[in-house]
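In: Build me a structure from this.
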Amino acid sequence: MPLSPPSEREALHNRQYDFRGYRRADGLWDIEGRIVDTKTYGFDNEHRGRVEPGTPVHDMQVRLTLDDSFTVRAVEAVTDSSPFAICPGATPNYERLVGMRIAPGWREKLRQEFGSTGGCTHITEMLMAIGTVAFQTIIPIKSRENAPDKARSDKKPRLLNSCHAFAADGPVVARLWPEHWTGGEEKSAS
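Out: The predicted model follows:
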């Protein structure tokens, strides 16, 4: 269902996020993100001079290389467009991610490490979303590959109680993981 029709308005700002997940030939995973901000109007910028409509105000990219345990093995961050000449100076700080693991608490770790002057707001925002993209990339593939492994079926699914759809007492869990379902009698899955 789409949003309701808006009031009359003028478009001013556009932010585009693009996230992609890749399986590498060496068995590792690359998760990449890009943010591009543009304006519909031109403006003067002390660092860049005139920024014309549609020209990126922000254009930043990040790549995390992960292993199967979601541990960051390598990171690369770049700032191609920014409102200040100093902005790209924050990108080397993201090397501190190497050795960290995407797991519960990932967003808080990012806030602690890069939430103020230690990082770039936009790159840090992308890294918060990249955690979810990593799970969406890696978990389905690993689950398919491990499907015949019955020993894993007794483990609590990572997604259990992670959102409304995966509530332990809900119909999706009743269908996917009946051994972990905590609902009543009815197990209708939708």
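In: Please count neighbours and contacts with C-alpha atoms only from this point.
Out: Noted.
In: what about the longest helix in the protein?
Out: Of all the segments of type helix in the chain, defined by DSSP state H, the longest one is helix 121-146.
In: Okay, buried residues for that one please.
Out: 122-128, 130-131, 133-135, 137-138 (16 or more other Cα atoms under 10 Å).
In: by contact count, what packs against that helix?
Out: strand 13-23, strand 29-39, strand 58-66, helix 106-114 (3 or more Cα pairs under 8 Å, 6 or more residues apart in numbering; DSSP states H and E).
In: at 7 Å instead, please
Out: Where contact means 3 or more Cα pairs under 7 Å, 6 or more residues apart in numbering; DSSP states H and E, helix 121-146 is packed against strand 13-23, strand 29-39, helix 106-114.
In: Please give the structure of this sequence too, so both can be compared:
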Amino acid sequence: MHSTTLPRPPRSTANPAPARVAGSVRRTTSIDVSWPDGVEGQRLFIGAARDLWTPVAGEDGLTLAEARFEVRMTEDKAITAITAEPAPEGLQRLVGARAGGHLRMLLREVMPDLAARAHPLYLVLDDLSGTALVSAFAWSQWYPDWAERLRQRLGEEQHAQLMAQRVNVCWGLQEGNSGVQPGGVPKDVASADAGDVRNPLDPQGWHELSDRDGAGFRRARRIDVTRDEAAGVIRIDSAFQDSATRPEGGRVAIHEYNLRAVADIATLEVLSIEPEARILPFSECPGAIHNTQRLVGRNLGEIREEVLAQLRGPEGCTHLNDALRALADVPELAARIAS
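Out: So this is what the prediction gives:
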């Protein structure tokens, strides 16, 4: 099916975040990417995360955990330097690793305690791979001819190889779809205003973000968790957004999902999942939502593994999968409310 027969992709942000509700735990994470040494220099990744408990709506919350890191990374996604607070044992073993599936496996190997405790540092480090994959998108907002510049820098052969590798990596880039046509990527892949995740009516609702001048990229996520003891369920309201700065100010988003889910308090069985595509680059992308129902009936604590098993490659959306995988930390967040 040609893209001209499909509706336009969704391009409307849900920002800002809703105000926190009483009795909830909110996890917020962000990774901001910049190029201090110019477009061909190494990227600087600044990650931050916080878990905030809100006993009473409208009042200050209590910080349960927080984390921060800085990473330097080459253009081919190799980590050259890393610092973090807290600084877990084994952190420096990440130097030399390349962002991607291997890095995620290495994280679980060298930081099993962080993973087991669902510490926010683990989640934001896990997000390095997805952020590294998408962050160069920021330059397309600063150079209208960015795609051609990239082609010239790589050379025709390497550029063609790069484009070929994208085919069937996800639902939206399946062979024949609009994003993988021989003529190249469509020009209008991002036009939606990203808004601001921060709600002026709830100034404590987000941790401090790293706002910088110049070309920059941000991955931001929010996970709100409440326990409904009367119904015997955990309720989840989450959001995920990838955005970039604009020369004229503000931000443009390329990916944004809202995601609601319900799980059984006692068994952690996933009872319902409701993804909402808010901003996506291609008309075909929202179709990935339907396959998420395969996760209903699965165990929430094992959802990282289930996403990889059920929604791999063209069966899912890379960015929706990232939003889903993060829900594996919800049981630990819900337990903190109970305690």
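In: before we move on, the earlier item: any idea how far the longest helix of the first structure is from the chain center?
Out: 6 Å (Cα atoms, centre = their mean, to the nearest Å).
In: That helix to strand 58-66, inter-axis angle?
Out: Per axes from the mean of the first three to the mean of the last three Cα atoms, to 10 degrees, the angle that helix 121-146 of the first structure makes with strand 58-66 is 30 degrees.
In: that older thread, turn the helices and strands packed on helix 121-146 of the first structure into TSV, including distance to Asn146 of the first structure.
Out: Shown next, in TSV, are those (distance: least, Cα to Cα, whole Å):
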stretch	distance to Asn146 of the first structure
strand 13-23	16
strand 29-39	17
helix 106-114	25
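In: which one of those lies closest to Thr79 of the first structure?
Out: strand 29-39 (9.8 Å; Cα to Cα).
In: Any idea how far the helix or strand following that closest one is from the middle of the chain?
Out: Next in sequence after strand 29-39 of the first structure, counting helices and strands by DSSP states H and E, comes strand 43-45. From the chain centre to the centre of strand 43-45 of the first structure is a distance of 31 Å (Cα atoms, centre = their mean).
In: how would you label Arg50 of the first structure: helix, strand or coil?
Out: Per DSSP: H, G, I helix; E, B strand; the rest coil, the local secondary structure of Arg50 of the first structure is strand.
In: ah, wrong one, I meant Ala74 of the first structure
Out: Once three-state DSSP is applied, Ala74 of the first structure turns out strand.
In: which residue in the second structure lines up with it?
Out: Using TM-score structural alignment, the partner of Ala74 of the first structure in the second structure is Ser272.
In: ok, that match to Thr292 of the second structure distance?
Out: Going from Ser272 of the second structure to Thr292 of the second structure by Cα to Cα, to the nearest Å gives 10 Å.
In: more crowded one of these two?
Out: Between Ser272 of the second structure and Thr292, counted using other Cα atoms under 10 Å, the more crowded position is Thr292 (21 against 17).
In: and the more buried one, which of the three is it?
Out: Going by three-state DSSP: Thr292 of the second structure is helix.
In: What is the aligned counterpart of it in the first structure?
Out: Aligned partner of Thr292 of the second structure by TM-score structural alignment: Tyr94.
In: Quick one: residues contacting the nearest residue to Arg26 of the second structure once chain neighbours are set aside.
Out: Leaving out its chain neighbours, the residue that sits closest to Arg26 of the second structure by Cα to Cα, 6 or more residues apart in numbering is Asp224, at 4.5 Å. Contact analysis of Asp224 of the second structure by Cα atoms under 7 Å, 6 or more residues apart in numbering lists Ser24, Val25, Arg26, Arg27, Ile236, Asp237, Ser238.
In: of the residues you listed, which stay in contact in the first structure?
Out: Retained in the first structure (both residues aligned by TM-score structural alignment, their matches' Cα atoms under 7 Å) from these: Ile236, Asp237, Ser238.
In: Quick one: buried ones out of the residues you listed?
Out: Using 16+ other Cα under 10 Å, the buried ones in these are Ile236, Asp237, Ser238.
In: Out of the residues you listed, which is nearest to Gln158 of the second structure?
Out: For those, the nearest to Gln158 of the second structure is Ser238 (37.9 Å; Cα to Cα).
In: Thought Thr29 was touching Ile223 of the second structure, still the case?
Out: No - when contacts are counted by Cα atoms under 7 Å, Ile223 of the second structure is not listed as touching Thr29 (8.9 Å).
In: ok, these two, which is more surrounded?
Out: Set side by side, Ile223 of the second structure and Thr29 show more neighbours around Thr29, with 28 against 24, by other Cα under 10 Å.
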